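Chemist: heads up, no residue letters with this:
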């Protein structure tokens, strides 16, 4: 795997949060917080990436991630090239690496990549030219590092930076969730000690992903006294038939309702990476309620992605 850091500890690529040193992770969060407090810096940051080109190379659909990366790059003054796989030569059989190399030959040095295959972004980074930086905007079920960073920023804003004191619950389809994996990697790096996982057995991974976590299928018990609840989307497009009995049964057993949320700490917060399946994993009253930080996550995403692009290319 291509090393993410150079010899000075500066990011070359951001493909995963796994193994990322704590000081680098905290540095990115601190910088994102500064940018957020400055209103994402408005026009004051336009010169940081002026004259540099960034391509959003997306082989999968996206709304929040793609839009916030585009906005982040523009606020830093970069030229942004949007790549749509459905309208590109990939439909004629061109490989992802050939696509990257051709766009790289046009002078593009920053790539924000989303791909359906596990490890695809790290593989592309290995073949990229020296001086080209890649950011993983979500690959397969493996990793979504900037979502993990914005979730940690949102948690830190709400609960402080002592992650050892925060009880965090992640609920739902962990097996298919790259967000859950990145969140777990970041939580461990930041020192979280009380991480609970809840979901049906068929939707929990059978690898080392949940090592050190408290795992249960009982959502009511898992919610008891937690400080933060991360609800995950039921990723029906990635799962085989039969993993859940029905949508109604899933909501009955694992949907977060206002009544259920009362089992958590009085000041508990609710997060969701989106897109939400309202009435499946989360009810409207919770998603739109006073304890929801879902839109703050979206807002924080722009600041986090600015911090990452600044570190990589600034």
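Modeler: All right, it came through fine. Quantities reported herein were computed from a predicted structural model and do not represent experimental measurements.

Chemist: rest of the way, CA atoms for contacts and neighbours
Modeler: Fine.

Chemist: Against residue 216, how distant is the residue nearest the centre of the chain?
Modeler: Against the mean C-alpha coordinate of the chain, by Cα atoms, centre = their mean, the closest residue is residue 147 at 1.8 Å. Here the criterion is Cα to Cα, to the nearest Å. By it, residue 147 lies 25 Å from residue 216.

Chemist: and stretch 71-87, how far apart are its ends?
Modeler: Start to finish, the residues bounding stretch 71-87 are 22 Å apart (Cα to Cα).

Chemist: buried set for that stretch?
Modeler: For stretch 71-87, the neighbour count (16 or more other Cα atoms under 10 Å) marks 71, 72, 73, 74, 75, 76, 77, 78, 79, 80, 83, 85 as buried.

Chemist: Could you do stretch 25-36 as well?
Modeler: Here stretch 25-36 shows 25, 26, 28, 29, 31, 32, 33, 34, 35, 36 as buried, counting by 16+ other Cα under 10 Å.

Chemist: Need the residues that contact it.
Modeler: 41, 149, 152, 153, 300, 303, 304, 305, 306, 307, 308 (Cα atoms under 8 Å, 6 or more residues apart in numbering).

Chemist: Repeat the analysis, applying 6 Å as the threshold.
Modeler: Residues from elsewhere that reach stretch 25-36, judged by Cα atoms under 6 Å, 6 or more residues apart in numbering: 41, 303, 304, 307.

Chemist: PyMOL command to pick out the buried ones of these?
Modeler: Only the buried entries of these go into this PyMOL selection, using 16+ other Cα under 10 Å:
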select buried, resi 41+303+304+307
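
Chemist: Take this one as well and set it beside the first:
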């Protein structure tokens, strides 16, 4: 079990984070929502500081959200273009990161294909490292923004008493893993739903469910059977690039996609989330993605606020 993120000087994952540290971060992020919504101006607290974004996998929301978050708090952003960097010549991830650190940056935000990349760099770095997604391991800020979205929707500081279904390609999903840690720590019960080929049985024992106040995890292979028992549903993209389509066929959408007809069977008030990008017509019908239940764009806005809060916390800690 790792220490709370705000004690390590990095944000590498959410496994082992305490409820109090998650609530504190979400409270900070909630206070920043007016800035994220462009309803008030940024803080300007970190003018003269620079954060670097090192993305070795494609990204739209996470990369731009971190860039916006950094600028909203006054920081400059140094962006590495991985396709034209020296990594294409064989330079290692660690050498790249240490060279960028030597340029005088104050924090580095990293996404990489290999699990454990940000953790490796953090062992050698003198500045905060933020994991923006590493392989199939974790994506902590996505889970934090999902938690903030749900807390705002239900007007709660925790998620006790709620059951959240996470549906789809659980095996490939760092989002599912990070959400399992954060949602259960905040008291929610999580149901992983998908075909056996995409929901490994070991996911059920991902968290220590015997801790006081921690929610449980269970696995289901029939989406229709859980619809009436959930308070929110999160659909995940089928990550074709990670398994070459193995285990996926034309029946997937019929059995595990959230069609308009299936969404109509959800209890009133059950919101729909998706971390993006959406494979429309596969895991989510366009009418559902754009409908009244959808919190997809709220998630994007909450992402800016969460990433502002993370950057503030780590940069303030670096200054103290």
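Modeler: Okay, I see it. All values reported here derive from a predicted model rather than from experimental measurement.

Chemist: And the TM-score between them?
Modeler: Once superposed, chain against chain, the TM-score is 0.93 (TM-score structural alignment, normalised by the length of the first structure); 305 aligned residues with a Cα RMSD of 1.7 Å.

Chemist: which ones among the buried residues of stretch 71-87 of the first structure are found in helices?
Modeler: 71, 72, 73, 74, 75 (DSSP state H).

Chemist: For residue 237 of the first structure, state which of those residues is nearest.
Modeler: Nearest to residue 237 of the first structure, judged by Cα to Cα, of these is residue 71 at 27.8 Å.

Chemist: can you map out the strands along the stretch 51-200 of the second structure?
Modeler: With DSSP state E, counting those that start in this stretch as the definition, the stretch 51-200 of the second structure shows strands at residue ranges 76-81, 107-112, 129-134, 163-167, 189-193.

Chemist: tell me the most buried of those strands?
Modeler: When the strands of the stretch 51-200 of the second structure are scored by mean count of other Cα atoms under 10 Å, the highest mean neighbour count falls to strand 129-134 (a mean of 27).

Chemist: what's next to that one, contact-wise?
Modeler: 10-12, 108-115, 118, 122, 139.

Chemist: Show me how far stretch 216-234 of the first structure is from its chain's centre.
Modeler: 19 Å (Cα atoms, centre = their mean, to the nearest Å).

Chemist: What residues in the second structure pair up with it?
Modeler: Under TM-score structural alignment, the match for stretch 216-234 of the first structure in the second structure covers residues 220-238.

Chemist: Could you check that stretch and say which residues are buried?
Modeler: Of the residues in stretch 220-238 of the second structure, 220-221, 223-224, 227, 230-238 count as buried by neighbour count, 16+ other Cα under 10 Å.

Chemist: which residues touch it?
Modeler: If you take Cα under 6 Å, 6+ apart as the criterion, stretch 220-238 of the second structure is touched by 162-169, 193-195, 266, 270-274.

Chemist: how about the buried residues of stretch 220-238 of the second structure in a markdown table, adding distance to residue 47 of the second structure and secondary structure?
Modeler: As requested, these are exported to a markdown table (distance: Cα to Cα, whole Å; DSSP: H, G, I helix; E, B strand; the rest coil):
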| residue | distance to residue 47 of the second structure | secondary structure |
| --- | --- | --- |
| 220 | 49 | strand |
| 221 | 50 | coil |
| 223 | 49 | helix |
| 224 | 51 | helix |
| 227 | 48 | helix |
| 230 | 44 | coil |
| 231 | 42 | coil |
| 232 | 39 | strand |
| 233 | 39 | strand |
| 234 | 37 | strand |
| 235 | 38 | strand |
| 236 | 37 | coil |
| 237 | 37 | coil |
| 238 | 40 | coil |
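
Chemist: a markdown table please, covering the residues you listed and showing distance to residue 291 of the second structure.
Modeler: Output for those, formatted as a markdown table (distance: Cα to Cα, whole Å):
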| residue | distance to residue 291 of the second structure |
| --- | --- |
| 220 | 26 |
| 221 | 26 |
| 223 | 20 |
| 224 | 20 |
| 227 | 18 |
| 230 | 19 |
| 231 | 17 |
| 232 | 15 |
| 233 | 14 |
| 234 | 14 |
| 235 | 14 |
| 236 | 17 |
| 237 | 18 |
| 238 | 21 |
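
Chemist: ok, so of these, who is nearest residue 152 of the second structure?
Modeler: Nearest to residue 152 of the second structure among those, with distances taken as Cα to Cα, is residue 232, at 12.9 Å.

Chemist: Can you report how many residues lie near the aligned residue in the first structure for residue 275 of the second structure?
Modeler: Per TM-score structural alignment, the equivalent position to residue 275 of the second structure in the first structure is residue 273. Residue 273 of the first structure sits with 21 neighbouring residues when counted by other Cα atoms under 10 Å.
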